[in-house]
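In: Just need the structure, nothing else, for what follows:
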Amino acid sequence: MHASPTAGLVDALAARLGRAHVVTAETDLAGHLVESRGLYRGHALAVVRPGSTEEVAFVVAECARAGVPVVPQGGNTGLVGGGVPYGGVVLSLARLNRIRALDPINATAVVEAGCTLKAVQDAAEAADRLFPLSLASEGSCQIGGNLATNAGGTSVLRYGNARDLVLGLEVVLADGRIWNGLKGLRKDNTGYDLKDLFVGAEGTLGIITAAVLKLYPRPKLRATAFLGCASAQAALAIFERLREACGDQLTAFEYIPRFGLEIVLKHAHGAVRPLAGDHAAYALVELSSPQADADLMGALETVLGGLIEEGLVEDATLGASEAQNRALWYLREMLSEVQRNEGGSIKHDVAVPVSRVADFIEEATLACEAAMPGLRVCAFGHFGDGNIHFNLTQPVGMDKAAYLAEWERFNRIVHDIVARLDGSISAEHGIGLIKRDELRLYKDPVAIDLMHTLKRALDPHNILNPGKVVALEGEMPAALPGRG
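Out: Below you'll find the model as predicted:
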């Protein structure tokens, strides 16, 4: 009788990491087997919690020797099933949580993958610098996961995605070797830029254990406004005028539909109506500057005054204090959370060229409403960088399970329009499991082939987060929510 390939693996890991950091009890595993939306539930042999890069390398090498998959996991705030394990070992990076170095003059921070985004933001602020990545889950999401999914957020308009905020990485490879690419250089032409292989790869090519992040001058002033307008087309015109007038001072332009504001006011505790009347569309605008004497409010008032005279802005309110600014941002930040109170939601995280974002919202809204009478479209998000969360809320009174069973039909409607507008079916949430098979329908076949080539080259035995992003031969089907 042959021994199981996993025989002795847990004991070997516990001997190196300590028994307390190798979790096998079902009750302790439970929180690591499902992501925040609960769309997929997996299973695992154990959750391991290494405390150093060398321990991560040991875990990966031992799992590779035993032929056991490794699923890296940060704060487990993902939305596409990318962190859900289907067998093998969950590798939690929570204990790798040190700020290793911070260089204000070079404007860089070297941080470990288990640092929460908020901890990195706070460390930068303590040095009078800004780390600009900003997400609703910043108190619990971790930098390793942010980089592995190439996270976006509300500041992409000014600072770019997570990929744009990285200068170097430290990565554990599928055979347990450690690649040390932690250089804080803005110019380095010594061959291939390896870090870009791992940012956005969702742990399928290597496990990020540390990163060199870019810092920026900390804003000393902010000016926030909440605008009401007649349509997505009007919002696009407003955005273009603000960008022309304010340049890099325009750091956020978030779009909210009427339905979105209505459900926030209905369900979010403490939400206050920002404008007296109702409007078909809204925009949350922020200007910021590192100059303490910048007249941001004056600049905003001047542009908005002209837009109001032209009828593009129907009504507006400006935050007169930091408390009022936070109250306006609260309306946007609660929008994702409150949707669950209205029933089932079929979600799409898509991007189109900024010039086509209003066309997309209008065309996709009409197509989806025609496909299911009573459907409520909640299209919102990062208008200034072309990323729209095109979420579809079930008709009032419809059975939730029956509604979610329509996910694939609405994927085809929405994603076909995105493709025709030269867009992307995943803007900032990643591919994971939920969009893995969808990717093959819309990605250039040559690109898919190159992705498979990279996966086989860097992870020849397919032990790193198998089944995610790209499907190799024989891997499990990626059932959509409502069908599995």
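
In: When you work out contacts or count neighbours from here on, use the C-alpha atoms and nothing else.
Out: Noted.

In: Could you look up the SS state of N189?
Out: Of the three states, N189 takes coil according to DSSP: H, G, I helix; E, B strand; the rest coil.

In: My guess is T365 contacts C378. True?
Out: No: at 9.0 Å, T365 and C378 do not qualify as touching, with contact defined as Cα atoms under 8 Å.

In: which parts of stretch 357-371 are buried?
Out: The neighbour-count check on stretch 357-371 (16 or more other Cα atoms under 10 Å) flags 357-361, 364-365, 368 as buried.

In: Relative to N146, which of those residues is nearest.
Out: Of all the buried residues of stretch 357-371, V357 has the smallest distance to N146: 24.9 Å, by Cα to Cα.

In: before we move on, which element is the closest one in?
Out: helix 357-371 (DSSP states H and E).

In: helices and strands around that helix, which ones?
Out: On a contact count with 3 or more Cα pairs under 8 Å, 6 or more residues apart in numbering; DSSP states H and E, helix 357-371 meets helix 232-246, strand 376-382, helix 407-420.

In: now the first one, how far from the chain's geometric center?
Out: Read that as helix 232-246. Offset of helix 232-246 from its chain centre (Cα atoms, centre = their mean, to the nearest Å): 25 Å.

In: again with the last one
Out: The offset between the C-alpha centroid of helix 407-420 and the centroid of the whole chain comes to 20 Å, using Cα atoms, centre = their mean.

In: angle of that helix against helix 357-371?
Out: 150 degrees (axes from the mean of the first three to the mean of the last three Cα atoms, to 10 degrees).

In: So which bits of the helix or strand hosting L102 are buried?
Out: Take DSSP H and E as the rule and L102 turns out to sit in strand 99-103. By 16+ other Cα under 10 Å, the buried positions in strand 99-103 come out as 99, 102.

In: What lies in contact with that strand?
Out: 108-112, 115, 120, 123-124 (Cα atoms under 8 Å, 6 or more residues apart in numbering).

In: Next: stretch 294-312.
Out: Taking Cα under 8 Å, 6+ apart as the rule, stretch 294-312 contacts 221-223, 229-230, 234-235, 237-238, 241-242, 245-246, 287-289, 313-315.

In: and this one, so I can compare the two:
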Amino acid sequence: MHILPASAIKELQDALGPKGWSMEADILATHNAEARGKFAGDAGMVLYPANTDEVAKCVAICATHGIAIVPQGGNTGRCGGAVANAAEVILNLKRMNRIIDIDARDFTATVEAGAILQTLQEAALDRDLIFPLSLGSEGTCQIGGNLATNAGGLNVIRYGNTRDLVLGLEVVLPDGSVWNGLSKLRKDNTGYDLRDLFIGAEGTLGIITKASLKLFPKPRHVATAWVAVPGPNAALDLLALARRESGDAIAAFELICGFAHDMTVAHLPGLSAPLAAPSDWYVMIELTSSRPKDDLNEVLSDLLEAALEAGLASDAALAQSEAQRANLWAIREGIPEAQGFEGGSIKHDVSVPVSRVPELLVRGMAAAGDLIPGIRPCPFGHVGDGNIHFNFTQPVEMEKQAFLDCWETLNRLIHDIVADLGGSISAEHGIGKLKLDELARYASPEKMKLLRVIKDAIDPDGMLNPGKIVK
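Out: Okay, here's the model as predicted:
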């Protein structure tokens, strides 16, 4: 049963109309569910505002009644950042899904926060442009959620994180007022950069309602290869070689361990191994160019030949068709799904300086093996920007729950190593509820103090997404 004041419910219903809210159990169940199943929400009401004015009215009503709001996009997050309790309401922006403008001269898109990432990607392609943010959940995640978590994804090495793709924002503040920073300016030194306060803040400082985003020319040429490498050190040397020899045309450079490759090809239908001989480590390289006369296949072929001669690779397959390229990407993107077929998995979204990725992997796998004999490391990810999804699969003979009970202990081992290497315990998934205590443990006292000061200054009553990032 909900515990919200009846008067507040009535005011919210009147402000939004019959399509703007729900208290039905089946609908609430989808919003209270959490992607990994680690948390269970208990909100008794979800709000669906249709425009910024309605968002502002909802926030003002909730502020008057002392009701906290949990903003929610596509609910695809991995850290419990959109989980609400019974005393809170969920505010979902799915009705605010317009692509307001695609400007091919400014190379910008202006969108509402509820727009689906894939919808924006397709709208940009229709104008011979791209929005380069690319995630496994792009068919369901919303732009507002991408902004709120500063999502990373597959193209960070070339285009940066979500933060690097944003020009301006419109944000509803905790008292219901609206900050209009929806600028297309690429240079603006008029005081503090307020935009950056809200990107990555997980809805704890304000509710992003619109954004001005950067677009780029659509690549005319793409070349993709799957490469067997001796190990992570060779992968980094290959990355350096590829950056130099391609003129920094790398759009993606992904490291995949042999176990991740093997289980994905084995469990997911329609996939085929790119290379005949197995390897303990692979990288997937993709080059792109918007120049009309580039022959990236030749560039990548020459690069791979040089890598083979230098001992940085033992074998390689250059995609010769879109179907072959799709197969390579399906292997890479299918790893999280394939892990489910092998039992329980304990996952880490961490980053270290690129040069220290090999040390992270060596130390982390050794420590995990000492803690849980027979554990199966499954590291993969964006080695080009230092972000490794350092996952572990349960030993074959171990019970799933017994393995999952080791989650916190294994977290501590890996996060201690990450901290020792000058890294981050959250590379691209955020903090949410999952890493709240971990952030407090690993961040400096000065950082935690500043985070608290900012939260208290902008949201002194703690009305927006309480219990996320800072307690």
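
In: sorry, back to before: from the helices and strands packed on helix 357-371 of the first structure, which stretch is densest packed?
Out: For those, the largest average neighbour count (mean count of other Cα atoms under 10 Å) is found in strand 376-382, namely a mean of 24.

In: what is the orientation angle of that strand with helix 232-246?
Out: Going by the same axes, to 10 degrees, strand 376-382 of the first structure makes 10 degrees with helix 232-246.

In: Please pull up the helix or strand immediately following strand 376-382 of the first structure.
Out: strand 387-393.

In: by contact count, what packs against that next one?
Out: strand 345-346, strand 349-351, strand 376-382.

In: compared with the second structure, how much does the second one deviate?
Out: So the one you mean is strand 349-351 of the first structure. Strand 349-351 of the first structure: mean distance to aligned residues in the second structure after superposition is 0.3 Å, counting by mean Cα distance after the TM-score superposition for the first structure.

In: starting at the chain centroid, how far to that strand?
Out: 11 Å.

In: What is the neighbour count of the residue lying closest to Y282 of the first structure once chain neighbours are set aside?
Out: Nearest non-adjacent residue to Y282 of the first structure, counting by Cα to Cα, 6 or more residues apart in numbering: G228, 4.6 Å away. Counted by other Cα atoms under 10 Å, the residues lying close to G228 of the first structure total 27.

In: Regarding the aligned residue in the second structure for G228 of the first structure, which helix or strand does it belong to?
Out: Taking TM-score structural alignment, G228 of the first structure has A228 as its aligned residue in the second structure. Using DSSP H and E, A228 of the second structure sits in strand 221-229.

In: what kind of secondary structure is V396 of the second structure in?
Out: coil.

In: where's it relative to F403 of the second structure, distance?
Out: For V396 of the second structure, the distance to F403 of the second structure equals 11 Å [Cα to Cα, to the nearest Å].

In: Among the two, which residue is more densely surrounded?
Out: Set V396 of the second structure next to F403 and count neighbours by other Cα under 10 Å: F403 wins out with 20 against 12.

In: tell me the secondary structure for that one?
Out: helix.

In: got a list of what it touches?
Out: F403 of the second structure neighbours (Cα under 8 Å, 6+ apart): 344, 394.

In: Quick one: end-to-end distance for stretch 311-325 of the second structure.
Out: 25 Å.

In: Please apply the same query to stretch 205-221 of the first structure.
Out: 41 Å.

In: Please list all residues in contact with the equivalent of G181 of the second structure over in the first structure.
Out: Aligned by TM-score structural alignment, G181 of the second structure pairs with G181 of the first structure. G181 of the first structure makes contact with 168-171, 195, according to Cα under 8 Å, 6+ apart.

In: What separation do you get for G181 of the first structure and V47 of the first structure?
Out: With distances taken as Cα to Cα, G181 of the first structure is found 27 Å from V47 of the first structure.

In: same question, H461 of the first structure
Out: Taken as Cα to Cα, the span from H461 of the first structure to V47 of the first structure is 21 Å.

In: same deal with E406 of the first structure?
Out: 34 Å.

In: One more: G82 of the first structure?
Out: From G82 of the first structure to V47 of the first structure the distance is 16 Å (Cα to Cα).

In: Which one's more surrounded, these two?
Out: Between G82 of the first structure and V47, counted using other Cα under 10 Å, the more crowded position is G82 (33 against 25).

In: for that one, what are its contacts?
Out: Going by Cα under 8 Å, 6+ apart, the list of residues near G82 of the first structure reads 202, 430-433, 465, 468-469.

In: Would you format these as JSON lines with secondary structure included?
Out: As requested, the contacts of G82 of the first structure are arranged in JSON lines below (three-state DSSP):
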{"residue": "E202", "secondary structure": "coil"}
{"residue": "G430", "secondary structure": "coil"}
{"residue": "I431", "secondary structure": "coil"}
{"residue": "G432", "secondary structure": "coil"}
{"residue": "L433", "secondary structure": "coil"}
{"residue": "N465", "secondary structure": "coil"}
{"residue": "K468", "secondary structure": "coil"}
{"residue": "V469", "secondary structure": "coil"}
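
In: Kindly indicate which of those lies nearest Y330 of the first structure.
Out: Nearest member of the contacts of G82 of the first structure to Y330 of the first structure, counting by Cα to Cα, is G430, at 24.9 Å.

In: what's near enough to touch that closest one?
Out: Contacts of G430 of the first structure (Cα under 8 Å, 6+ apart): 80, 82, 149-150, 200, 202.

In: okay if I get those as a markdown table plus secondary structure?
Out: Formatted as a markdown table, those follow (three-state DSSP):
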| residue | secondary structure |
| --- | --- |
| V80 | coil |
| G82 | coil |
| T149 | coil |
| N150 | coil |
| G200 | coil |
| E202 | coil |
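
In: Which positions in the strand holding A228 of the second structure come out as buried?
Out: Buried residues in strand 221-229 of the second structure, defined by neighbour count with 16+ other Cα under 10 Å: 221-229.

In: thinking again about what came up before, tell me which of the contacts of G181 of the first structure fall in strands.
Out: 168-171 (DSSP state E).

In: With distance to A14 of the first structure and neighbour count as new columns, can the residues you listed be given to me in TSV?
Out: Formatted as TSV, these follow (distance: Cα to Cα, whole Å; neighbours: other Cα atoms under 10 Å):
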residue	distance to A14 of the first structure	neighbour count
G168	31	23
L169	27	28
E170	24	23
V171	22	27
